[in-house]
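**Q** Can you look at this prediction? I've put the sequence above it.
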Amino acid sequence: MLLRKEGRRRRKDPRDTSLAVVQVPAVLERLVRIPAASGQAFALLEDIIAAFAGDLFPGYAVKQATAFRVTRNWDLDIDEEESEDLLNTVKDELRRRDRGAAVRLELAGDAPAELAQSLAGALKLAEQDIYRVRFPLQPTDLLAFVDADPRPELRVELLQPSVPPELQEASSMCSTIAARDILLHHPYESFDPVVRFIQEAAEDPKVLAIKQTLYRTSGDSPFVQALSRAAENGKQVTVLVEIKARFDEANNIAWARRLEDAGVHVVYGLIGLKTHCKIALVVRREDRIRRYVHLGTGNYNPNTARQYTDGSIFSAREDLADDASALFNLLTGYAEPPQWKRFAVAPFGLQERILALIEREAQRARAGEPARIVAKMNSLVDPAVIRGLYSASTAGVQIDLLVRGICCLRPGIPGVSENIRVLSVVDRFLEHSRIFSFGSSERAEVYVSSADWMPRNFNRRIEVMFPIDDPALRSRVLNDILAVSLADGVKARRLAPDGTYSRAQRSEGAVRSQEHFLRQSRRWIDNARRNPPIRPVAAPAAAS
């Protein structure tokens, strides 16, 4: 706010004007309930502070006041090669984070230009760094209205994820996975089997080792508890904790310390690379040594598993297990990248593999054969991949892309991308899965990945792309998950050649993909209630 000294001067002296900043206390609720004749009324805390700001500065008159918000550069400046203790280096950088350089200034839309310029000058920001908004700053704080208004008609139905029948009936996770691959589509299918997989392994006397990556996890993580318990039970437990996961650095440092205290071997990955892949490996002694793998697109976080759409798979296939073992050897030791059997791993050839698959479809189209690409991801930014898709389009490949966020490709340009269509689905759950299909009809190869098609994922992160080999699961991904998402006519927006998005004209019976998956999950739950699984019960012990 701008303040002017009060007095009886006949002429106003510009030097009497001062800039004052009053921090809105984070310890107080942003939404303040105020008396109302009927119903409920609220005021924003910053508006109340502005109304009484004169009381904070005796002898001054408040000339102008506005709310503003500063975004600072929170990237950590770490030289990993020079750091002798990465953990302590990250902790030191975190203490300096709040003093990072300002990169953005957000102001109320009606903020006076004089005040905006004063703030920008003090923060050393240019005009292009100033953003005027016509809604309350930091709108996530308005979620407090959810608790303030209990009316049920304003709330969505509570999410009740289903559990696949084969897992409802399973006496153990490993015995079920040994029989067949299992695909989970979160959040419509429960994340509990993933937690159960690690919890059972921690207590199973036949389990020799557990290895897992943790990029982001929940505050009361059942994975950390289970992994700690496994180490206490004498199992070899190795966990790669990514302490450079943006905004989760402090949490992950705390988890790393807790795991180390329990006897877990904690590692922090390869120098200069973030470990972003989601993978767990359980080694078990049976009639022979057998390995069980979980791979996914989402974090090992039960909370976000109810808010994000992700895919994951359990498998005991030897080729996937071999690649999983080789990956952990790479991450925890000094092994050279191997020749992967089924994985494609960044930065050791994932981008090249994707480009090769795109080019294969282009060659098929040039030969007059059916050619098709369907890809679902968060962001599409990588220039080489975009050029590859343009080339495939001009060759005649039919390409459908589901890109929820940033998309630097422009579809529908004659002679460049007329065979490419781009949809963005934004709905109740954050679309987070990365699923890629290359090939038409029966020749389609389906892959699931932790990586978006971005330079950072290809070059600066450890990422994994793996195939869906089981025919039934591959058919489900193609004909259910991808096909239904592409058919969305309610929450999907289509990207135009000029970079703008528009909603399709809603027709009667239009598909809302997330609602379709929710209804499907409810049907499975209802069917399970009508036909509860019958589990084998162990015979009672003989009386002594």
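**A** Nice, thanks for sending it over. Keep in mind that this is a model prediction, so the values were computed, not measured.
**Q** only C-alpha atoms for contact and neighbour calcs from this point on.
**A** Will do.
**Q** Strands of the stretch 301-450 of the chain, start to end?
**A** For the stretch 301-450 of the chain, the strands defined by DSSP state E, counting those that start in this stretch cover 308-315, 344-346, 372-377, 398-403, 420-425, 430-431, 434-438, 445-449.
**Q** Turn these into TSV, columns for distance to residue 286 and mean neighbour count.
**A** Below are the strands of the stretch 301-450 of the chain laid out as TSV (distance: least, CA to CA, whole Å; neighbours: other CA atoms under 10 Å):
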stretch	distance to residue 286	mean neighbour count
strand 308-315	16	23
strand 344-346	29	25
strand 372-377	38	24
strand 398-403	43	23
strand 420-425	45	24
strand 430-431	39	20
strand 434-438	33	24
strand 445-449	29	22
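**Q** Would you mind giving the ones you listed as CSV with distance to residue 473 added?
**A** Output for the strands of the stretch 301-450 of the chain, formatted as CSV (distance: least, CA to CA, whole Å):
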stretch, distance to residue 473
strand 308-315, 10
strand 344-346, 20
strand 372-377, 16
strand 398-403, 20
strand 420-425, 23
strand 430-431, 20
strand 434-438, 13
strand 445-449, 10
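**Q** A further structure is provided below for comparison with the first:
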Amino acid sequence: MSELPAPEVPSLDDPSLYINRELSWLEFNARVLEEAKNDQVPLFERFKFLSIFGSNLDEFFMVRVAGLQAQRSQEIDEPPPDGRTPDEQLEIISTRAHELMAERDLIWTTMVKPALAEAGRALVELSTLSPDEQARIDKHFVRNIYPVLTPIAIDPVHPFPHVRNKAINLGVLFEGDEQSGPRTGLVQVPTSLPRLLEVRAQGFERAFVTLESLIQRHVQSLFPRMKVEGHFAFRVTRNFDIEIDDDEGEDLLLTMQAELRRRERGEAVRLTLTNNVPRSAVRWLCRQLKLDAKRDVYLVEPPLHLGDLGALVDGEAPKQFRDEPFSPQYVPPLRDSEDIFATIRDGDLLLHHPYESFEAVVDFLIRAAEDPQVLAIKQTLYRSGGESPLVRALQRAAELGKQVTALVELKARFDEESNIQWARALERSGVNVMYGLVGLKLHAKVLMVVRQEKNGLQRYVHLATGNYNQQTAKLYEDLSIFTTREDIAEDATALFNLLTGYSAPEGWKQLLVAPLGLKEAVLGLIERESRNAAAGKPARIVAKMNALVDPDVVAGLYAASRAGVQIDLLIRGICCLRPGVPWVSENIRVHAVIDGFLEHARVFYFENAGEPEVFCASADWMPRNFERRVEVMFPILDPRLKKRIITEILETMRSDDTKGWLLEPAGRYRRVRPAGADGKPTVRSQYRFMELARERAREHSGPVSKRKMEGPVAVLRVKKKKKRRG
């Protein structure tokens, strides 16, 4: 009897083993859309997921699709690991994005919109309002909207105008021919006015009409000499990425300001229209915008873009319409401390945001700014947001004569203008403002305070996976630590010296830094697990991140799987690794969690033959993080904190059978099956983390210190209350 032939083992550079990055991102957004579809999610949260889906897709087209179109036009042919050309990628993106937009329409029109109306929140047609209410809203148009509008008739004297990125516009069609006058017109819907107008409508607690529908109702009055034949709404998405050559221009800040002005006129990459538009109008717009009528055009149910319609779900409402409210808990050791510096000296402190409040970080910096024993403060700033108490604390410290250095990343995408504003404000206050290294984006999150104490200078270091941004810290899941460990403090000092003085250290004691060896270190850690598995030693990898793209790391994980390493990847977004492939990735599972908070922490656990090592990082496993950014991966050295991350955070997320998903070999995701005996889910990781934060706060509910916030400190803590976006 002849033996069966040995199976053919795929080569690890086989393109079929790599999921296309763009398709993987679209699958992430599909999971967001599924939350809008899920009737177990509170109604108002479902609407918010619909809004998030649209905003995510905007950014995807403005950056990723724009980049592919640029590659195609410049005839750049550098295929990704999956081997697809830019043209092939644009085609598959268009196919999948059209499918998702059709799904979005279905969810909105047949599920969420009717459910909102049943709950008393309605988006209504003007024609359905009572005569008195129509008269009132018409009067409002004449008084408050008409004077703001600029009707544009398009002809050889008035060519097609620049259409702003993401702004809603009305296309207007006139009767007649070219000899009798213009055939088309345009009205830009003002972004300076609210998108929703509240009206009185019978049967609804709150009802609204869109601004564009009111303008459409009166469009004839805007073109009194022409006969309006039809009108439609459209929205253009443009290339909004920025490319800065740090070597050109003496002032990066001025160069960035000029580039921001240029970006406003980026090339169009997508055209979205309401589905009542004539085909001739679509062809006309595509000619004006240089777009492909089949690939780049999306016809949708009105209204265009739900992201501006948050008023629909604002205000008081029955509790069943929203997620369970949660107040971040102030981590007890810092909450109860009269001397925050002594508390940090006592041992490393781990914070799991947003469950444990970011206010602890804010208060630490405010205390440092006011403390007369503090000599210097150094901090990296990537996305700190407007009206930041962290920025005000740095200003205050400089005003008090402390040596303050802020490493500001001006190129943080979509936050460039905000970063420029507070970089100038910091400079005016006497802060030393630096802009990182030429050719690299500064993405590391590091804060160091140098304090004069009785035994000499003491350095306090804060390291984080997420930005120093008080607003996003309420919505993003991240980890951070406070430490006074001398070896970490020396590395932090060396990092700041590298960023300000180009003085690279000979080596690092504890931190792993990109682009100075982080990728090689990660590959080495993966390879060590492979060797341990081959030697029969305990071997396991659990890695949590936003994205896994780097082909060398993917190949390393495949090799580890072949060696017998059990691998669990917790990846919120893009994953180019294909799990479950025979002879390649049978030992790899890819999990994803989509819930109310954005999973953002990067955490890595390596079994190391029974001596586990745990790291947190600012970096995902992507080429840009390893090669084109300054990133930091830092070890968790305290055994208590290490155990907490492994057993409490990583294992809880891996066990999530309520909001968890699993990636299948074909590249699509399926929901995790509930593990309960009765078919009900047993673990919802984010709710479990809320419970744990509350439990810790209760267990340490001793007398809270009465911290006096007087004078300048009180000013630093003042926050402007802003209306929450829908």
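**A** Thanks, I have the structure now. On a predicted model such as this, the values are computed, not experimentally measured, just so you know.
**Q** quick one: TM-score?
**A** The TM-score (TM-score structural alignment, normalised by the length of structure 1) is 0.93; 532 aligned residues with a CA RMSD of 2.2 Å.
**Q** Distance from the chain centre to stretch 410-423 of structure 1, please.
**A** Counting by CA atoms, centre = their mean, to the nearest Å, stretch 410-423 of structure 1 is centred 27 Å from the centre of its parent chain.
**Q** same deal with stretch 315-322 of structure 2?
**A** Centroid separation between stretch 315-322 of structure 2 and its chain, computed with CA atoms, centre = their mean, is 26 Å.
**Q** Just the buried residues of it, please?
**A** By neighbour count on 16 or more other CA atoms under 10 Å, the buried set for stretch 315-322 of structure 2 is residue 321.
**Q** Could you do stretch 213-233 of structure 1 as well?
**A** 213-218, 221-231.
**Q** Which among the strands of the stretch 301-450 of structure 1 is found nearest to residue 79 of structure 1?
**A** strand 344-346 (21.2 Å; CA to CA).
**Q** Could you pull up the average distance between that closest one and structure 2 after superposition?
**A** Strand 344-346 of structure 1, aligned to structure 2 and superposed, deviates on average by 0.8 Å (mean CA distance after the TM-score superposition for structure 1).
**Q** Surely residue 314 of structure 1 and residue 281 touch.
**A** No. With contact defined as CA atoms under 8 Å, residue 314 of structure 1 does not count as touching residue 281 (9.9 Å).
**Q** Find residues that contact each of those two.
**A** With contacts taken as CA atoms under 8 Å, 6 or more residues apart in numbering, residue 314 of structure 1 and residue 281 have 292, 293, 294 as neighbours in common.
**Q** Count residues in the vicinity of the equivalent of the second one over in structure 2, would you?
**A** In structure 2, the residue matched to residue 293 of structure 1 (TM-score structural alignment) is residue 461. Residue 461 of structure 2 has 25 neighbouring residues, counting by other CA atoms under 10 Å.
**Q** Of all the residues in the helix or strand encompassing residue 461 of structure 2, which ones are buried?
**A** Residue 461 of structure 2 belongs to strand 456-464 when assigned by DSSP states H and E. Under the neighbour-count criterion of 16+ other CA under 10 Å, strand 456-464 of structure 2 has 458, 459, 460, 461, 462, 463, 464 buried.
**Q** from those, which is closest to residue 556 of structure 2?
**A** Nearest member of those to residue 556 of structure 2, counting by CA to CA, is residue 464, at 26.1 Å.
**Q** list the contacts for that closest one?
**A** 445, 446, 478, 479, 480, 481, 616, 617, 618.
**Q** Can you tell me how far it is from residue 482 of structure 2?
**A** 9 Å (CA to CA, to the nearest Å).
**Q** Neighbours of the residue nearest to the match of residue 293 of structure 1 when sequence neighbours are not counted, how many?
**A** Take residue 461 of structure 2 and drop its neighbours on the chain: the residue closest to it by CA to CA, 6 or more residues apart in numbering is residue 448, 4.5 Å away. Residues lying near residue 448 of structure 2 (other CA under 10 Å) number 24.
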